[in-house]
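J.: no sequence on this one, just coordinates:
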């Protein structure tokens, strides 16, 4: 029997922690807590690194046991092999299904957080331009074809 169940168990735990972390990140965006956001980003990177290591370990085990091709290991080959196994691999099938569902959930959460962050960045940029006295309507083209704002003499900072 191939010892991959412990890897899937660890992957599931890591994905569950990542999902909780992504929820915390969304709340931190709502509270505009930059220190928490930075800390959560570091934790998120640590979890993603851990997931990469687990995946690498899983692929190496599958290669070692000749389940997937050494030169081009593919997830489809593994799934095909797994579907041909007897009921002794039911735990691995279930864990893999759980991991795939959690990964999909994490991707959705991460995309939601990215949209929130993008909205916050646009709002902050707009507020910054207002403080400088710039307006998105008051822009001119430079010699290179890009645009730059026209500075106003009535900026909030000078008022």
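T.: Yep, it's here. Here the structure is a predicted model, which means the values were calculated and not measured. Residues are numbered from 1 along each chain as shown.
J.: Please count neighbours and contacts with C-alpha atoms only from this point.
T.: Fine.
J.: Give the burial count for the residue nearest to residue 152 when sequence neighbours are not counted, as a bare number.
T.: Among residues not flanking residue 152 along the chain, residue 133 sits closest, at 5.2 Å (Cα to Cα, 6 or more residues apart in numbering). Neighbour count for residue 133, taken as other Cα atoms under 10 Å: 19.
J.: one more structure, for comparison:
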């Protein structure tokens, strides 16, 4: 029998922690505290590294036991094999739970990415205003690029 239950338990725990970190990240993005964001980013990276390591172990284990092909290790082959196993209900449940958690993590991460993009655009606009640039007033350079026309009355000079 392939000892997959401990591996998927570890992956599930890491995915649960990742989901918590992503939800915390969204709350911290509201306050936009750089130190907190950096700390959460390093936590996310560590959890993702753990998940990647566990996934690599899973793939090597499945190849070793002949469940999947070493040249084409697909999740589809693993799912077919797992469905055919009568005594691995605990692993099937863990796999389902991991997939649900993974989908939730992807959704949270996508939402956080949209928040960060919006904050970045807002900060860029505010910075341009302070510099006296207006995105509508741009001129072409000799190389064909554009750059904003500087205003004589900038907030930074006031």
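T.: Yes, it's here. In this text, all values refer to a predicted model and were calculated from it rather than measured experimentally.
J.: before we move on, the earlier item: correct me if wrong: the residue nearest to residue 152 of structure 1 contacts residue 153.
T.: Yes: contact criterion Cα atoms under 8 Å: residue 133 of structure 1 and residue 153 qualify, at 7.5 Å.
J.: Pretty sure residue 18 is one of the things residue 44 of structure 1 touches, is it not?
T.: Yes: between residue 44 of structure 1 and residue 18 there is a contact at 6.7 Å, judged by Cα under 8 Å.
J.: Counting neighbours, go ahead and name the busier of the two.
T.: Higher neighbour count among residue 44 of structure 1 and residue 18: residue 18, with 25 against 18, using other Cα under 10 Å.
J.: For the more buried one, list the residues it contacts.
T.: Counting by Cα atoms under 8 Å, 6 or more residues apart in numbering, residue 18 of structure 1 makes contact with 44, 47, 106.
J.: who touches the second one in this structure?
T.: Right, residue 47 of structure 1. Residue 47 of structure 1 sits in contact with 14, 18, where contact means Cα under 8 Å, 6+ apart.
J.: With the first one instead?
T.: If you count contacts by Cα under 8 Å, 6+ apart, residue 44 of structure 1 has them with 18, 21, 22.
J.: From residue 21 of structure 1, how far out is it?
T.: 7 Å (Cα to Cα, to the nearest Å).
J.: try the second one
T.: In this view, residue 47 of structure 1 and residue 21 of structure 1 are 10 Å apart by Cα to Cα.
J.: for structure 2, what spans make up the helices?
T.: Using DSSP state H, the helices found in structure 2 span residues 5-31, 34-64, 75-83, 89-131.
J.: Which of those helices has the highest mean neighbour count?
T.: Mean neighbour count, computed with mean count of other Cα atoms under 10 Å, is highest for helix 5-31 among these, reaching a mean of 18.
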